[in-house]
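1. for reference, the sequence and a predicted model appear below.
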Amino acid sequence: MDRTAWLCVVLATGVLCLSLAPACGAHDHDEDVLDDDLDLDLEGGDEELEHDHDAPAPPKTPPTPTVTYKAPEPMGEHYFAESFDRGTLDSWVLSSAKKDDTDEDIAKYDGKWEVEEMKDSKLPGDKGLVLKSRAKHHAISALLLRPFTFDTMPLIVQYEVNFQAGIDCGGAYVKLLTQAPELDLSQFVDKTSYTIMFGPDKCGEDYKLHFIFRHKNPKTGQYEEKHAKKPDADLRTYYTDKKTHLYTLVLNPDNTFEILVDQTVVNSGNLLTDMTPPVNPPAEIEDPDDQKPEDWDERPKIQDPDATKPEDWDEDAPAQILDEDAVKPDGWLDDEPEYIGDPDAVKPEDWDEDMDGEWEAPQIPNPACEAAPGCGIWKRPTIENPDYKGKWKAPMIDNPNYQGVWKPRKIANPDFFEDQHPFRMSAISAVGLELWSMTSDIFFDNFLVTDDRNVAERWANDGWGLKKAAEGAAEPGLAAQMMNAAEERPWLWVVYVLTVALPLILIVVFCCTGKKKSEAPAAADYKKTDEPQPDVKGAEEEIKEETKEADKSSPDGECDGEGVQEEANDETPADEDDVEGDQEVEEKEASAEEKLEDDILRRSPRNRKVRKD
């Protein structure tokens, strides 16, 4: 194999290695994280197997790591923390109420809750709260360690959700219940007062991430829901990838808020400017008692009252008329119908004329009309009428009485108020889940309510971070993911082939099909043609040959100057013999060169010199 082929093989190998390097690096990174955060008990490493000394030892299977899960513990100030790893719902209260204005069959909150591990858990021992029923109302709640008062410290709400079976229509949001003397968790329903509602919700193709808070009107004392703007981020993946995701809400005393998914901000804003409807009502409103005057003219254009219809305007002229210049084509068959009954058709045997009527053969195009320009009665075609004008209408002009679009006048808003601190909401004393879902097995875990971001980040790393590392380590490699994706979507094979084959083909073409240096054609290969051809010999060789021929043509004893003749006369006989011997050798060499030259010139298409005898 030549060097070019080896180079092609090396480059192709490099392309494959570069394509697999990101996946290998990501896999190694997940393993490093997992090794740092998990305690692995390797079983089967210390057992000794007895084998015959002559028999080869079988290959050892690498031990399978067994993960020992450790429940997260809140480190710092917090108001509520629940990991469900005790396996019980001792601190939670199931609602036994019924929902108002609902059919009796589904009005009761009888949806089932269980504390269990995820179906495909990567952390044995990690338990969570699972919504088990579908098409039922679910309600469960728990009291905070102490009420949270919105004052000078931020509020941070954080919990995890995993849609193990996907989600068709249903929610996974949490409600922070308002502190009130009459609060009864066993009667927790949809109308129970809450201060904040936060979390994912989906129905159909509408993917939502709610943040709603109830604001109290300082003048009327009534509560009104304020909804955050819709996130710009695409939320579809969080509902469909069947992975555990961390949802975090941060409310700050300066009225700013942040919504994070997996510790990444997906929405943010200000309670004063980014809520719908606005917290503060407008200072002026339209007067509900103001009415538009009867003579108010809102027409910007009107018909010209002074315009008259021209005398030559014919409103009865038709839009289409017959073309009087048309002539019937030659060969038109007036006596032949355009369609005839199918002569090959046969009345069905089960045709009942009493029930079905008289049978008629189906109509087919008349074969006699195929070669003719047309059949049947010829009619003149219609054309547009050049005199058609239609119904006359007066032209439009500007309305001299135009007063613009009427609007009711503005008056002072009697309900106006200005609340510059909407963060100071009603205190909360409990956490609750009040849900309806058409999909079961929604997994909740690691609820936290705190006012310290460091506590929330530590809780997230000890809980959700552990799940993420375990799920990442358990994910298949790049090749396996590509194969699985191709099994679900066979058209991906075409993409794979093009992605791999095109670079290899380009490498082969680049390396193996380079231009070769063209060798000069032999003189015998030249064709006799009038086109200019390159010289057979180079310029230097021609000069040398001309010099040798000049030396041979001159007499042996003849010299150009007197000094040369004197030196020739002073030479001894021995020197003359040496000179004669050298001349003989030169003559032989010259004769051989002349023969070679004659041979080349004989084959050359042209001669630049006259051949010598």
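-> Nice, thanks for sending it over.

2. C-alpha only now, for contacts and for neighbours.
-> Fine.

3. longest helix of the chain?
-> Ordering each helix of the chain by length in residues (DSSP state H) puts helix 3-37 first.

4. go through that helix and flag the buried ones.
-> Cys8, Leu11, Ala12, His27, Asp30, Glu31, Val33, Leu34, Asp37 (16 or more other Cα atoms under 10 Å).

5. next, format these as CSV and append distance to Leu251.
-> Shown next, in CSV, are the buried residues of helix 3-37 (distance: Cα to Cα, whole Å):
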residue, distance to Leu251
Cys8, 60
Leu11, 55
Ala12, 54
His27, 36
Asp30, 32
Glu31, 35
Val33, 31
Leu34, 32
Asp37, 30
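
6. got the contact list for the host helix or strand of Lys468?
-> According to DSSP states H and E, Lys468 maps onto helix 464-474. With Cα atoms under 8 Å, 6 or more residues apart in numbering as the test, helix 464-474 has contacts from 27, 30-31, 33-34, 37-38, 122-123, 160, 244-246.

7. the structure to be compared is supplied as follows:
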Amino acid sequence: MKWAVLLATLVVAASAEVYLKETFDDSWADRWVKSKWKQSDGQAGDFKLSAGKWYGDAEADKGIQTGPDSKFFASYAPLDKVFDNTGKDTVLQFSVKHEQDLDCGGGYIKLVPASSEKQMESFGGETPYSIMFGPDICGYSTRKIHVILTYKGKNYLIKKDLKAETDQLSHVYTLVIKPDNTYKVYVDLKEVASGSLFEDWDMLPPKTIKDPKAKKPEDWDEREEIPDPEDKKPEGWDDIPATIADKTAKKPEDWDEEEDGTWEPPMIPNPEYKGEWKQKMIKNPDFKGIWVAPDIENPEYKHDDTLYNFKDLKYVGFELWQVKSGSIFDNIMVTDDFETAKAFAEETWGKSKDAEKEMMEKVKKEEDAKKAPPPAAAAASEEGEDDDDEYDDKEEPAATGSVEIPKDEEVKEEAAHDEL
């Protein structure tokens, strides 16, 4: 039995095809092209090879890192060959480490079709793509994983809210799209979402719509309650005044009627006043509910079993805007087999993640220690505070003038990382 399982595994592995496997070694720039997008106006940043400040392996964990701050970043590489996913799974996987504690910017990747080839020299936000996948972070309102699919020239965002990782460690993002029009999203090889392309995107119009010609019948009663016709207003109800004169009030001793006029006691709320009379409400025996137009088949709906299908995937690329740069992208794989991508992630990210976390904690601890004052300075500071006690009662001179504290520069989120 074990041999049968092993044989089946080898058969699956042998049948898998890898269209791109990128680990970013010293020759990465020979394979990747920097886009001319945003270069002419000085808004384009660069990618450089780096393992960052913390890592599990100084060489193996090198990736391409964004820099400097507040720039656009665009670079791409061709797949080993054009990927026609007809009848195949589509697996897109990469890792990203927001070492800088990203506050606003994209961290996603794109698969671009061969039909965009003439636009790739200036690959950017307007270049048509097929799949956009990965984290997007801006403040506390935007911390999500994008899964955007292109269908008939339009981009459609997944309707589910998928949470992105926001710490400063490397995380692996994996998207699987299957020819039965289902999908799965993994973060660190753990499934975080799955479902149907038909249900979780609005690529197709709804199968049914409300009949636009239907009209509510004239005798349709939508009142859930009605005034009780048996309930009558008690006699004398309207004769009870809302306020009455305060009988306990007494005219002030210094009241002069010639100068002040005739004294009248103040008015107070009448305890017998019950307010405006209203009939009590009862259930309406003729209530039919809120009228809703009946559903009819949508004449614009046409079923399509090829939502998953991209026949000419040719490039993989990053097109980003980041306020605070420093994200490191690594270990990209495009394949038609999830198990192959999983094994790649385990061999790369999986082997480094624990050591990376340990190193990050060590680096942060050392940085915190450098920020803290040395023991001698701290002791001197405390001693100085004691020496000042004898002057506590002395009057300090008043401060003159003012110091204006500059406001933080307003950061405007660019539309570059929400392209629908």
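-> That came in fine, so what should we check first? Remember, predicted model here, so these are calculated numbers, not experimental data.

8. how close are the two chains, by TM-score?
-> Once the chains are laid over each other, their TM-score by TM-score structural alignment, normalised by the length of the second structure reads 0.68; 342 aligned residues with a Cα RMSD of 3.8 Å.

9. for the helix or strand just after the longest helix of the first structure, name the packing helices and strands.
-> Downstream of helix 3-37 of the first structure, the first helix or strand assigned by DSSP H and E is strand 39-42. With contacts taken as 3 or more Cα pairs under 8 Å, 6 or more residues apart in numbering; DSSP states H and E, strand 39-42 of the first structure sits against strand 65-68.

10. what range does the strand it packs on cover in the second structure?
-> No residues of the second structure are matched to strand 65-68 of the first structure when aligned by TM-score structural alignment.

11. what's that strand packed up against?
-> By 3+ Cα pairs under 8 Å, 6+ apart, strand 65-68 of the first structure packs against strand 39-42.

12. buried residues, the lengthiest strand in the second structure. List them.
-> Among the segments of the second structure that qualify as a strand by DSSP state E, the longest is strand 71-83. Residues of strand 71-83 of the second structure classed as buried: Lys71, Phe72, Phe73, Ala74, Ser75, Tyr76, Ala77, Pro78, Leu79, Phe83 (neighbour count, 16+ other Cα under 10 Å).

13. returning to what we had before: quick one: the helix holding Lys468 of the first structure to the second structure mean distance?
-> Here helix 464-474 of the first structure, set against the second structure after superposition, deviates by a mean of 3.5 Å using mean Cα distance after the TM-score superposition for the first structure.

14. now that helix against helix 3-37, angle please.
-> 150 degrees (axes from the mean of the first three to the mean of the last three Cα atoms, to 10 degrees).

15. helix 464-474 of the first structure: which residues count as buried?
-> Residues of helix 464-474 of the first structure classed as buried by neighbour count (16+ other Cα under 10 Å): Trp464, Gly465, Leu466, Lys467, Lys468, Ala469, Ala470, Glu471, Gly472, Ala473.

16. following it, which helix or strand shows up next?
-> Next along from helix 464-474 of the first structure, by DSSP H and E: helix 478-488.

17. do a quick rundown of the helices in the stretch 201-350 of the second structure.
-> Taking DSSP state H, counting those that start in this stretch, the helices of the stretch 201-350 of the second structure run over residues 257-260, 338-347, 349-371.

18. which part of the first structure lines up with the shortest one?
-> Counting by TM-score structural alignment, helix 257-260 of the second structure pairs with no residue of the first structure.

19. in the stretch 101-250 of the first structure, which spans are strands?
-> Ranges of strands in the stretch 101-250 of the first structure, per DSSP state E, counting those that start in this stretch, are 113-117, 127-131, 136-148, 155-163, 169-171, 174-178, 194-203, 206-216, 223-228, 245-251.

20. export the ones you listed as JSON lines, with columns for distance to Leu185 of the first structure.
-> Formatted as JSON lines, the strands of the stretch 101-250 of the first structure follow (distance: least, Cα to Cα, whole Å):
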{"stretch": "strand 113-117", "distance to Leu185 of the first structure": "16"}
{"stretch": "strand 127-131", "distance to Leu185 of the first structure": "18"}
{"stretch": "strand 136-148", "distance to Leu185 of the first structure": "6"}
{"stretch": "strand 155-163", "distance to Leu185 of the first structure": "20"}
{"stretch": "strand 169-171", "distance to Leu185 of the first structure": "20"}
{"stretch": "strand 174-178", "distance to Leu185 of the first structure": "10"}
{"stretch": "strand 194-203", "distance to Leu185 of the first structure": "12"}
{"stretch": "strand 206-216", "distance to Leu185 of the first structure": "19"}
{"stretch": "strand 223-228", "distance to Leu185 of the first structure": "21"}
{"stretch": "strand 245-251", "distance to Leu185 of the first structure": "23"}
